[in-house]
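1. Prediction below, plus the sequence it came from.
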Amino acid sequence: MLALRVLGTLQPIGEYDRFQEPDRTILDPRDSTTTVLTSGTPGLKRICLLGRSRGCLFVGDKAALSNVLINSDGFGVVVLGPNVQLSDIVIQMSGRTALVITSGTTMALGNFLVQENGSHIVIGDDCMFSNNVAMRTSDSHGIFDRATRRRINPARPIIVHNHVWVGRHAMMNKGTVIESDAVVGQGALVSGRLKGSAIHAGHPAKPLRENIWWDRTSFDSMDHPLVVTPALSREQVWDHRNTVSRIQALGAEPLAGCSLLEALSRILSTDMQPAVLQQHHAAVAAELGPDAAAMLLEAAALRAAAHHRSDEAMLSAAE
């Protein structure tokens, strides 16, 4: 179980759960053959699937998706983890590509453009995106050096680490990496690596202030008792710790011989150690391909990093 700050409260991620097919009446598949599988009880409303795709959409427990259009031409893998909230979103994918949002992240009126084989976008836990944020892994058209005749603008992935706040109308270009706890101002043009625990804004985005922390609440002080809510009893903390121990034990079990769905279930629902995933990388890559499998390893690493911080928050809330 992983505790996240979602809308100012600590909400538990569901325990390990197998994927299953959702009610097909809530999907509008058009000409797409994308496989859709859910874990637990997500809320899905008006999900439209377009394109000549044989990709996969995996949705975690208690995720809420509304007015989401996925236009995929090729083999696109979309993994939306537990408690993710997306509304009025367009996801455009071409080639063997992937989008992973691990858990607790919220976004409205956004656009993801994931183009060219091997491209991927990974977003960590408890990120908050305002309206009209756009991300793209490719320029969509080639630029070539006349002397070498080789392309000079290849696609590059986008990585957004845990607990990042992005203001409205921000644009993230290919190759963007945003470290944990950062804030990106509205209208920012983001390229390259942005330092964590800092405010960035402008064209291009530059650091304006460092050593900061942000929260979904609007209290006057980080020391306000409701910044981490609700206050947890020691009994609840011990229950949490015991649950974490059980899930970590499951996450340490070998992946060899298990199905792709079981592997993805573990990635979304447990603190799967990246080292364990790496040992059985071939098992996942055989069905998803090496690029998507590598992207899932990155997502698992982001998830593991969030567990330690969440445990500390729960313990401090009980003291």
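-> Okay, I see it. Numbering: from 1, shown residues only.
2. contacts and neighbour counts: CA atoms only from here.
-> Noted.
3. The residue nearest to Arg150 when sequence neighbours are not counted and Asn111: what is the separation?
-> Among residues not flanking Arg150 along the chain, Phe144 sits closest, at 5.4 Å (C-alpha to C-alpha, 6 or more residues apart in numbering). Per C-alpha to C-alpha, to the nearest Å, Phe144 is found 27 Å from Asn111.
4. Then Gly251?
-> Taken as C-alpha to C-alpha, the span from Gly251 to Asn111 is 33 Å.
5. Equivalent analysis for Leu57, please.
-> Between Leu57 and Asn111 the distance, using C-alpha to C-alpha, works out to 17 Å.
6. Second structure follows, compare the two:
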Amino acid sequence: MFAVEKVKLWLRNKVRCQEGNNIIILGRTRIRACNISLKGHGCSLTLNSGVNLRGVKIEIDGKDCHVFIGANSVFGENTYLSCRERNVNLAIGNDCMFSRNIKIMTSDGHDIIKDGVRINHAKSITIGDRVWRNCSPRWH
């Protein structure tokens, strides 16, 4: 991570990154008024060059969970990105534009049990390059 980008990340945002997790910034980014949390172990957040986040909440919680945001992708305020549980990825391609109030979650946070067995495990999400998403959708 470039030293200047790292300093800006910690000064302009609320960042919590437990030991054993990693935030990787690959080039110049604009990240401000964001709430970023990495809990668990072996988790990472990777932001490529040109990423623009304002008022975004990112939660990564579990074991070996990873969020990748491609180059030149832009996110509007009140966007929520959540990657939880175990061995799950949330990957967003290059040149994407997301409006305000977007919610993307790898898990719904509630167990659904059928015959004593959980049936709604977290799943990875991949969003390709040059995707535009309008205001207030929810993807689970």
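-> Cool, the structure landed. The model shown is predicted, which means the values in this text are computed figures rather than measured ones.
7. re earlier: now which residue in the second structure aligns to the residue nearest to Arg150 of the first structure?
-> Under the alignment by TM-score structural alignment, Phe144 of the first structure pairs with Ile113 in the second structure.
8. count of residues packed around that match?
-> The local packing of Ile113 of the second structure (other C-alpha atoms under 10 Å) involves 10 other residues.
9. didn't it look like it was pressed against His121?
-> No: with contact defined as C-alpha atoms under 8 Å, Ile113 of the second structure does not reach His121; the gap is 10.5 Å.
10. Number of residues surrounding the closest residue in space to Glu19 of the second structure that isn't next to it in sequence?
-> Spatial nearest neighbour of Glu19 of the second structure, excluding adjacent residues (C-alpha to C-alpha, 6+ apart): His41 at 7.6 Å. Counted with other C-alpha under 10 Å, the neighbours of His41 of the second structure add up to 18.
11. cool, Arg136 of the first structure as well?
-> The burial count for Arg136 of the first structure: 25, using other C-alpha under 10 Å.
12. That one against Asn173, yeah?
-> Yes: counting by C-alpha under 8 Å, Asn173 is a contact partner of Arg136 of the first structure at 5.5 Å.
13. what residues are shared contacts of those two?
-> Ile158 (C-alpha atoms under 8 Å, 6 or more residues apart in numbering).
14. contacting residues for Val79 of the first structure?
-> Leu57, Phe58, Val59, Gly60, Leu99, Val100, Ile101, Thr102.
15. now the helices: where do they sit in the first structure?
-> Using DSSP state H, the helices of the first structure run over 234-251, 260-269, 274-279, 281-288, 290-318.
16. Out of those, which is the most enclosed?
-> helix 260-269 (a mean of 21; mean count of other C-alpha atoms under 10 Å).
17. Against which helices or strands is that one packed?
-> When contacts are defined as 3 or more C-alpha pairs under 8 Å, 6 or more residues apart in numbering; DSSP states H and E, helix 260-269 of the first structure packs onto strand 19-20, helix 281-288.
18. Give the aligned range of it in the second structure.
-> Under TM-score structural alignment, helix 260-269 of the first structure corresponds to no residues of the second structure.
19. how about the second structure, which residue sits the furthest from its center?
-> Most distant from the centre of the second structure: Asp115, at 33.0 Å, with distances by C-alpha atoms, centre = their mean.
20. and Gly74 of the first structure, what pairs with it in the second structure?
-> By TM-score structural alignment, Gly74 of the first structure lines up with Gly40.
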